[in-house]
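> Sequence isn't available, so here's the structure alone:
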C-alpha cells in the first residue's frame, strides 16, 4: 500500500512538473487580477471567470506537454533534470494528457461562448504548430508564444466586453515581456538547439546581434506602454518607475554582462519576476 501511494505521489509530482504548475498558477493569477482590478470587483466571484481561467490553464498545460513531447532529445542536452517524458511519464500517456487537456479547454470555452471556444481552438492549434515546427525558426516561434500570452490577458476583456484600455496595456506588457523572455531562453538553450538543427535567433545571428534585438524590443516596449498610458489611461509615473522601468533597467544591465548559460537562466527567471510585478501593479490602479 505504501509503495502504491509513493508511486501515485511520484506520478502526480511528475505531472505537475511536466505541466509547469507554477506557470499555470501565474496564468490564473493574472486573469483573476485582470478581472478584479481592470474589469470590476463583481467578476471576482463569478463562476464564469473560474471556467474561463480553468479553460486557459488546461490549454496552457496541454501546450507545455506537447512542447516537451517534441523536445525530449533537445531537453536531454539543455535541461536533463527537467525531462519527464520517457522517464516518469510515457510518451503515450503524455499524448493522452495533451488531448484530454486540450479538449477540456475547448469545451469549457464553448460553455462560455462561441468566441471563447474559437479562441481556445486557435490557441490549441498554434501551440501544437509551435511545438512541432515554429519554435525551430528564428523569431517566429518567439512571436507566437508572446502573442498567446498577451491573448490570455485580453481574453478576459473579450468575454466580459468591457473594452478596457488598461487591459490592452497589460496585454501589450505581457506580449513584450514574454517575447524578451523567449529570446533569452533561446540563448540559454543554444547548445541543444544547435545540435538538433534549430534556427533560433542566437544560432542564426549570434549572441551579440541577438542582444541588440532584445535591447530594441525593450526600447519599443517601454515607449509603447508609455504612449498607451498617455493616450488612453494616464497613471502616475511612479507606477511605471517602480513596477516597470527600474526592473527593465536592471534586466538591461544584467543582459549586457551575460555570457554564460547560468546568466541567461537568471535573466529568464527575472523576466518572470517582472511579469509578476506588472500583474501585481493592477491592484494599485
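Yep, it's here. This is a predicted model, so every value here is computed, not measured. Numbers count the residues shown, from 1 in each chain.
> make it CA atoms for all contacts and neighbour counts henceforth
Fine.
> tell me what whichever strand or helix holds residue 230 is packed against?
Using DSSP states H and E, residue 230 sits within helix 207-232. If you count contacts as 3 or more Cα pairs under 8 Å, 6 or more residues apart in numbering; DSSP states H and E, helix 207-232 packs onto helix 165-188, helix 201-205, helix 246-257.
> what angle do the longest one and helix 207-232 make?
On the basis of axes from the mean of the first three to the mean of the last three Cα atoms, to 10 degrees, helix 165-188 is oriented at 180 degrees to helix 207-232.
> immediately after helix 165-188, which helix or strand?
Downstream of helix 165-188, the next assigned helix or strand under DSSP H and E is helix 190-195.
> contacts for that next one?
Here helix 190-195 makes contact (Cα atoms under 8 Å, 6 or more residues apart in numbering) with 74, 75, 77, 78, 136, 186, 199, 200, 202, 203.
> now do 10 Å
With contact meaning Cα atoms under 10 Å, 6 or more residues apart in numbering, helix 190-195 is reached by 71, 73-79, 135-136, 184, 186-187, 198-204, 206-207, 261.
> for the next helix or strand after the helix holding residue 230, the distance to its chain's centre please.
Heading C-terminal from helix 207-232, the first helix or strand you meet, by DSSP H and E, is helix 237-240. Put simply, helix 237-240 sits 24 Å off its chain's centre (Cα atoms, centre = their mean, to the nearest Å).
> And helix 237-240, what's buried?
Going by neighbour count (16 or more other Cα atoms under 10 Å), the buried part of helix 237-240 is residue 240.
> can you list the residues that contact that helix?
Counting by Cα under 10 Å, 6+ apart, helix 237-240 makes contact with 222, 225-226, 229, 244-247, 278, 281-282, 284-285, all of which sit outside it.
> how about the helices and strands packed on helix 207-232, which one is nearest residue 234?
With distances scored as Cα to Cα, the stretch of the helices and strands packed on helix 207-232 nearest to residue 234 is helix 165-188 (9.6 Å).
> Can you check which of the helices and strands packed on helix 207-232 gets nearest to residue 42?
That would be helix 165-188 among these, by Cα to Cα, at 16.5 Å.
> what's the angle from that closest one to helix 246-257?
Angle, helix 165-188 to helix 246-257, by the same axes, to 10 degrees: 20 degrees.
> list the helices and strands helix 165-188 packs on?
Applying 3 or more Cα pairs under 10 Å, 6 or more residues apart in numbering; DSSP states H and E, one finds that helix 165-188 makes contact with helix 140-160, helix 190-195, helix 201-205, helix 207-232, helix 261-280.
> One more to weigh against that first structure:
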C-alpha cells in the first residue's frame, strides 16, 4: 500500500515536471503577455469606439487571437527543436528542465497546435486560414534556414513576432497613421531587443556557427546600428507624444524616450556579456510595460475633467 502511494506520488511529480517543462518550451510567460497585448490592442487601438463587452464576446475575434497563440506556441517548440544545443550554453538550467519532455513529444505537440489553429482559422474564414498557414510556414522557415544568417534573421524574426497583430488587421481591415506609428515603434523596439541579445550570446553563436551581426560585422558596427534604431525610436516616440491622442499612455513614451536617450549616450560603455544581458532585460521590460500601458490610452486628462464636471453637476 505504501509502495503504491509512493509510486503515485513519483508519477504525479513527473507529470508536474513535464507540464512545467512544456510551459518553458512554449515560453508560456511570453504567450500570456501576447494574449494581453492583443486584447488590449483590440480594445484601445483597433476598435476604441466599440463597446468592450461586445468585442470580448466576439467569437471570431477570440478565435483569431487563440489561433495566434497556438501558432506562436508551436513556433517556440520548433525553434527549441533546432536551438537546443546552443541554448545549453546560454540557458543550461532552462534546457535541463526542457529536456524532461522528449523531442518526439514536442514534435507531436507542434503538429497538433498548428493543426488546431488551421481548423479554427478555416471555421472563421478562408482569408484567416490562409494567413495562419503562411504564418506557420514562415515560422518553420526561420528555424530551419534563416536562423543562422546575420541581419536577415533579426528582421525576419521581428516580422514573425509582429505578424500576430496583423492577424487582427485581417479582421478589422483598418490601418491608420496612428496605428502605423505604434506598430513601427513596437517593431523597432523588438528589433533592438533582439540585436542586443546577439551581443550577449556571442560565445554560443561562435561555437555553433551562428552568423550573428556582432560576429560577422563586429561589435562597433552593431552598436552603431542599435544607436541608429534608437534615434528613430526617439523621433517616433516624440511624434506620438506631440499628436496627443494616446491619453495618459504618452507618459510611457516619455519614459521610453528618456531610457532610449540614456542608452544612446552610454552604449559604448557596455563591454561584457553581463552588460548586454542587463540591457536586453531592460528592453524586454519596456515591451511588457508598453503592453500594460495601452489601457492608459482611454485615460485622457481632458476626458476625466469632463466626467468630473458632469458628476459635480449631477450632485448639485
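Cool, got the structure. It should be emphasised that the depicted structure is a prediction, and the values quoted were computed from it without experimental measurement.
> what TM-score comes out when they're superposed?
The TM-score (TM-score structural alignment, normalised by the length of structure 1) is 0.90; 284 aligned residues with a Cα RMSD of 2.4 Å.
> Among the contacts of helix 237-240 of structure 1, which one is most surrounded by other residues?
The most crowded member of those is residue 278, carrying 21 neighbours; neighbours defined as other Cα atoms under 10 Å.
> out of everything not next to it in sequence, what's closest to the counterpart of it in structure 2?
Aligned against structure 2 by TM-score structural alignment, residue 278 of structure 1 finds its counterpart in residue 290. The shortest distance from residue 290 of structure 2 to any non-neighbouring residue, by Cα to Cα, 6 or more residues apart in numbering, is to residue 252 (6.8 Å).
> Give the buried residues for stretch 31-43 of structure 2.
By 16+ other Cα under 10 Å, the buried positions in stretch 31-43 of structure 2 come out as 31, 34, 36, 37, 38, 39, 40, 41, 42, 43.
> which ones are touching the fourth one?
When contacts are counted by Cα under 10 Å, 6+ apart, residue 37 of structure 2 touches 31, 43, 165, 287, 288, 290, 291, 292, 293, 294.
> how many neighbours does the aligned residue in structure 2 for residue 163 of structure 1 have?
If you follow residue 163 of structure 1 across to structure 2 using TM-score structural alignment, you land on residue 175. When neighbours are defined as other Cα under 10 Å, residue 175 of structure 2 has 11 of them.
> what's the closest non-adjacent residue to residue 175 of structure 2?
residue 169 (7.3 Å).
> Was I right to think residue 89 of structure 1 contacts residue 19?
No - taking contacts as Cα atoms under 10 Å, residue 89 of structure 1 lies outside contact range of residue 19: 11.9 Å.
> Those two: which is more packed in?
Higher neighbour count among residue 89 of structure 1 and residue 19: residue 19, with 23 against 16, using other Cα under 10 Å.
> list the contacts for that one?
When contacts are counted by Cα under 10 Å, 6+ apart, residue 19 of structure 1 touches 57-58, 60-68, 97-98.
> Name the residues that touch stretch 123-131 of structure 2?
Here stretch 123-131 of structure 2 has contacts from 59-61, 63-64, 67, 117-122, 133, 135-136, 163-164, 166-168, 170-171, using Cα under 10 Å, 6+ apart.
> What span of structure 1 is that stretch aligned with?
Using TM-score structural alignment, stretch 123-131 of structure 2 corresponds to residues 111-119 of structure 1.
> List the buried residues in the matching stretch.
By neighbour count with 16+ other Cα under 10 Å, stretch 111-119 of structure 1 contains the buried residues 112, 116, 117, 119.
> Mean deviation, the helix or strand containing the second one versus structure 2?
To tie it back to what came earlier, the one meant is residue 116 of structure 1. Secondary structure assignment for residue 116 of structure 1, by DSSP H and E: helix 114-132. Compared with structure 2 after fitting, helix 114-132 of structure 1 deviates on average by 1.5 Å (mean Cα distance after the TM-score superposition for structure 1).
> before we move on, what about stretch 262-279 of structure 1?
Mean for stretch 262-279 of structure 1 is 1.7 Å (mean Cα distance after the TM-score superposition for structure 1).
> Quick check: the spatially closest residue to residue 282 of structure 1 that is not a sequence neighbour vs residue 202 of structure 1, distance?
Leaving aside its sequence neighbours, residue 282 of structure 1 sits nearest to residue 37 (Cα to Cα, 6+ apart; 6.0 Å). According to Cα to Cα, to the nearest Å, residue 37 of structure 1 stands 38 Å off from residue 202 of structure 1.
> higher neighbour count, these two?
Between residue 37 of structure 1 and residue 202, residue 202 has the larger neighbour count (other Cα under 10 Å), namely 24 against 19.
> What distance do you get for the residue mapped onto the more buried one from structure 2 to residue 255 of structure 2?
Superposed on structure 2 with TM-score structural alignment, residue 202 of structure 1 falls opposite residue 214. Going from residue 214 of structure 2 to residue 255 of structure 2 by Cα to Cα gives 28 Å.
> Residue 56 of structure 2 touches residue 47, doesn't it?
No - with contact defined as Cα under 10 Å, residue 56 of structure 2 does not count as touching residue 47 (11.5 Å).
> which ones are touching residue 251 of structure 1?
215, 218, 245, 266, 267, 268, 270, 271, 274.
> how far away is the nearest residue to the last one once chain neighbours are set aside from residue 151 of structure 1?
What it means is residue 274 of structure 1. Leaving aside its sequence neighbours, residue 274 of structure 1 sits nearest to residue 247 (Cα to Cα, 6+ apart; 6.5 Å). As for residue 247 of structure 1, its distance to residue 151 of structure 1 is 23 Å (criterion: Cα to Cα).
> Kindly report the same for residue 229 of structure 1.
Distance, residue 229 of structure 1 to residue 151 of structure 1, using Cα to Cα: 19 Å.
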